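*Asks:* Sequence plus predicted model, see below.
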Amino acid sequence: MSKKWDIHNVRNIGISAHIDSGKTTLSERLLFYGGKIHAIHEVKGKDGVGATMDSMDLEREKGITIQSAATQLQWKNHVINLIDTPGHVDFTIEVERSLRVLDGAILVLCGVAGVQSQSITVDRQMKRYGVPRLAFVNKLDRQGANPFRVKDALIDKLKLNAVMAEIPIGLEDQHKGVVDLVTMKAYINEGSNGEIVSELEIPADLVEQAKEYRHILIGKLADVDDVVGEKFLMEEEPTIEEIRAAIRKGVIELKLCPVFCGSAFKNKGVQPLMDAVLHYLPTPAEKKEFAFDLDNKEEKVELFPDNDKDLCALAFKLQETPFGQLTYMRIYQGKISKGDFIVNSTNKKAVKVPRLVRMHADKMEDIETSYAGDIIALFGIDCASGDTFCAEGKKLYAMQSMHVPDAVISLAVAPKSKEGANNFSKALQKFRKEDPTFRVHRDEESAETIISGMGELHLEIYIERMKREFACEVIVGQPQVAYRETITAEANYDYTHKKQTGGSGQFAKVVGKIRPLPPQEDGSTFKFNNEVVGGRIPKEFIPAVDDGFREQCTKGPLIGFPIVGVEVELNDGSYHDVDSSYMAFKIASMAAMREVYPKARPVILEPIMKLETTVPEEYQGSAVGQINQRRGVILNTTAFEGSVVVEAEVPLTEMFGYSTDLRSATKGKGEFSMEFAKYNQVPRNVQDELIKKYQQKKEAEKK
């Protein structure tokens, strides 16, 4: 960069939202006004170009954002690193990765639909990583748009302390701009692309409404800031600087969510939002970050965005390009220059930085050095997503890894031709590296390759990418749901393993009980308690018992899926001086689990999805009927502006083919989104049917 790097003039922000709330359209406007692009292209572009931030062919065709694109823009002497994230629930790992490395975010909401299911998911992720946010209510040019209703939904549904920071000048086809409640000025966009912003006095018919909402804003600020609080009590008017400082404090401390509004598509309200990013979102120096010091028993240490301190950078995203692997990195401490040697703290390998680039969607600009607080990309570095990099010969750090959700759906895949086998395995290897939620394993019994992921669309995209990027046609099996098995009662085990085969034999005895394990805070599904006293089993064999039970839980006998929610207690046992060994105790424990399992009343669990279906009012009956047919439970129905949103919980196994059925029932006007909610016990008749199918499959495999 030609200008001096000043961390106080840097903002690392993301744009997160529900699919179709206009997130990529907003990014496109930010790039245009920030001087990065010279023409605006729409998402499902009539001009055949597609949005700049959607660089994958698939994204442009489907009009959805799959991989989060990173780019940098300039606005009023500040640098904004912007990350556009996917809104579709199947790509939540992309959102998680972006939020992990951001200092702030804009939560984009549709002015008509308001808070939707994916907005709730994104909000939960923002809370997990403590990301301060501004809300932008978009699409105010649409019929039925109401930013005040959306602000209320942020309070009711997301439990955010939301408050209007702007009010709109007109709605629907009358939407002209916004009133800033801090400066008490009106901002109207003019010019063919809204690039001219005029600051005017507030229209006479809005003065009273603006005063009322400003009073509410200052009242909320009085709760988070002492200066404004004192003036509020004294009934004095705080200055613009005091109000801005109070909003900034509330946002950074996660105590306030100011609401801005406009229409990105109609170029309204975008520049005031860019100003708000500078005024209210934190600099890299204002957000506390921690790492674990690997040279000092993994002690938790605070990182400082100081260029002179030891390097600590996180690889948060990988992408294959025609030039090799591109690794996106956030530098938390220190700096990286071209030609430096950096160490991957996961495998302790040192690598040379051959090329350092700044990304702009899929275009790149070579740079020599990158400093603390920046987000950049490196070429020619082999690593996995979530790895930490440090300077060679300096302190080694590890940053906490990203939260990776469990897969809920699997497919058997195979290359159509023998010639495609090589490319097939290359593709799987690449996808696995760049996406931790894409899992691959080989089923030993059926000898099939199984891919697992976050939903049908997630896996469809990868199958399509195999075809396009690797010229590999694949045969796809029926989707498989990730069932689980568990126990519902306590049961005792007492098992002796004896084997005499000349020379030293095998002997181990284990006695204890298994019981259901309630949900654990850390998400663990297995617990082992050693209650043996008096050396009845030597200490060195106790881990073997734990191992044996754990291993037996990887594949349940009912339908071959993992057993979860089990607590094992080891109370007693015995051993033989010569014949007992680690392996003998492991075998005894595995056999004990097989023997006791049927006595603990085992059941099958299935993944339940939270489904949100939006249909025109006249189709409400058929939408509800379809959900009921699929063993769904209706949680809530909300009507707004001629549409109905039906929220329900439905077993994933019943959801295959739902999009086709919904389209035909609503003449193509219905939309839905779903995400994993929880595991529930399957009804008895479904359990019997699943067990029967599993037995038949095993019989067929024997023949």
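*Replies:* Here it is on my side, so go on. In this text, all values refer to a predicted model and were calculated from it rather than measured experimentally.
*Asks:* okay, CA-based contacts and neighbour counts for the rest of this
*Replies:* Noted.
*Asks:* Select the longest strand from the protein.
*Replies:* If you go by DSSP state E, the chain has its longest strand at strand 602-616.
*Asks:* continuing past that one, what's the next helix or strand?
*Replies:* Following strand 602-616 in sequence order, the next helix or strand is helix 620-629 (DSSP states H and E).
*Asks:* Can you mark which positions in whichever helix or strand comes after that following helix are buried?
*Replies:* Sequence order places strand 633-640 as the next helix or strand after helix 620-629, per DSSP H and E. Buried residues in strand 633-640, counted by 16 or more other C-alpha atoms under 10 Å: V633, I634.
*Asks:* Against that first model, consider the following:
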Amino acid sequence: MRNPLHADSLATVRNLGILAHVDAGKTTVTERILFATGTTYKRGEVHDGTTVTDFDPQERDRGITIFAAAVSCAWDGHRINLIDTPGHVDFVDEVERSLRVLDGAVAVFDAVAGVEPQSESVWRQADRHGVPRIAFVNKMDRAGADLDAAVASIRERLHPVPLAVQLPIGAEDTFTGVVDLLRMRALTWTDEGKADDAAPVPDELREVARVRRRLLEETVAELHPGALDEFCDTGTLGDGTLAAALRDLTHRGDAVVVLCGSAYRDRGVEPLLDAVLAYLPSPLDVPPVHGTDRDGGEQRRAADPAAPLAALAFKVNATATGRLTYLRVYSGTIEKETRYGTPPHAAPSASPASCASRPTGTTGWTGPSPGTSSP
């Protein structure tokens, strides 16, 4: 049976993090992603202490993320390696270590509060590392939720060009779905979380959706030369051109695609996953990494499984069987029962046979290089 996490090509890999202010619903978004992708059979809940990524007893007691946690899932033929990062200001170092190894990120915002202080902090950290982002405005079912106000706060406080590609259907406790402004279709969810993505736009939102789509096209045309050419020639942008331009703008950091939903109620998670695949970069889309070899010489490595190994150890966990080291593999392939050195004079680490049952690492995968241990 084929492993759904197996990636045939680096083009089908996404290495991303979830960033947010504390209590914006970041861990709930992560848990719903794991549930939607079939990685877990039950929804993990922060208030019940049943989440996958908040595994430490302190995290479960306090209901907050303290340690960055890495998990993997599969969606639409792609492997997604995901790091759930802390949102509390006291744990910014965990966020910094994670950003160093990410290719992209999802920034989660509270639909009522909009941009909050730690939202700004992690956004600036991501700016320093050049990490492309998309935004997810969460908790659209809460009293006072306002997508337009949240988008305005992103524009005013974070200073990118926010491009909302969805329009909410309903508000607060009547929030039932979104209008996809690219396909001009409605996506609605039942109370059980079942999605219908083939519904027409509701009559009462048809004109608003048309105006929002036109505004989206005009804004993208102003930012993207290729889109501008088509817009000037035809007066509009095709769905393919618009999607390609949004991807380019996201990669360059010139704009941020904005989606919305309610993760707790399982509304908006599937289109968020689709947006991760559509707009965030694969390892092949990011610049080559620069580093130092064992002789102290400078090296430049692009993502290539056949190239010499280049990896960064970004996190170490103490476990009952020893220390488990998390690696970001930039090039090459990690094999079991192999020893690797670290430049320039550090002791080598080993990939022991005792962990041979775990899958070996491949270029661009973020997460524990399975079986990697150190004395």
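*Replies:* Good, I have the coordinates. The structure displayed is predicted, hence computed values, not measured ones.
*Asks:* What would you report as the TM-score here?
*Replies:* Once the chains are overlaid, their TM-score stands at 0.94 when taken by TM-score structural alignment, normalised by the length of structure 2; 371 aligned residues with a C-alpha RMSD of 1.9 Å.
*Asks:* rewinding a little: which strands and helices sit next to the longest strand of structure 1?
*Replies:* Packing contacts for strand 602-616 of structure 1, counted by 3 or more C-alpha pairs under 8 Å, 6 or more residues apart in numbering; DSSP states H and E, involve strand 484-487, strand 643-651, strand 671-681.
*Asks:* Looking at these, which is nearest to L140 of structure 1?
*Replies:* Judged by C-alpha to C-alpha, the one of those that comes nearest to L140 of structure 1 is strand 643-651, at 17.1 Å.
*Asks:* what angle sits between that closest one and strand 671-681?
*Replies:* Taking axes from the mean of the first three to the mean of the last three C-alpha atoms, to 10 degrees, strand 643-651 of structure 1 and strand 671-681 form an angle of 30 degrees between their directions.
*Asks:* can you tell me what part of structure 2 strand 643-651 of structure 1 aligns to?
*Replies:* The alignment of strand 643-651 of structure 1 onto structure 2 (TM-score structural alignment) covers no residues at all.
*Asks:* That strand packs against which elements?
*Replies:* strand 602-616, helix 620-629, strand 633-640.
*Asks:* Next SSE downstream of that strand?
*Replies:* With elements assigned by DSSP H and E, the helix or strand that comes after strand 643-651 of structure 1 is helix 658-665.
*Asks:* buried sites along that following helix?
*Replies:* Across helix 658-665 of structure 1, burial judged by 16+ other C-alpha under 10 Å covers L662, A665.
*Asks:* so how far is it off the chain centroid?
*Replies:* Its chain's C-alpha centre and that of helix 658-665 of structure 1 lie 27 Å apart, by C-alpha atoms, centre = their mean, to the nearest Å.
*Asks:* Just give the number of residues close to T190 of structure 2.
*Replies:* Number of residues near T190 of structure 2 (other C-alpha atoms under 10 Å) recorded here: 13.
*Asks:* Next: T234 of structure 2.
*Replies:* 10.
*Asks:* Could you do L223 of structure 2 as well?
*Replies:* 16.
*Asks:* Same check on I218 of structure 1?
*Replies:* I218 of structure 1 has 23 neighbours, counted by other C-alpha under 10 Å.
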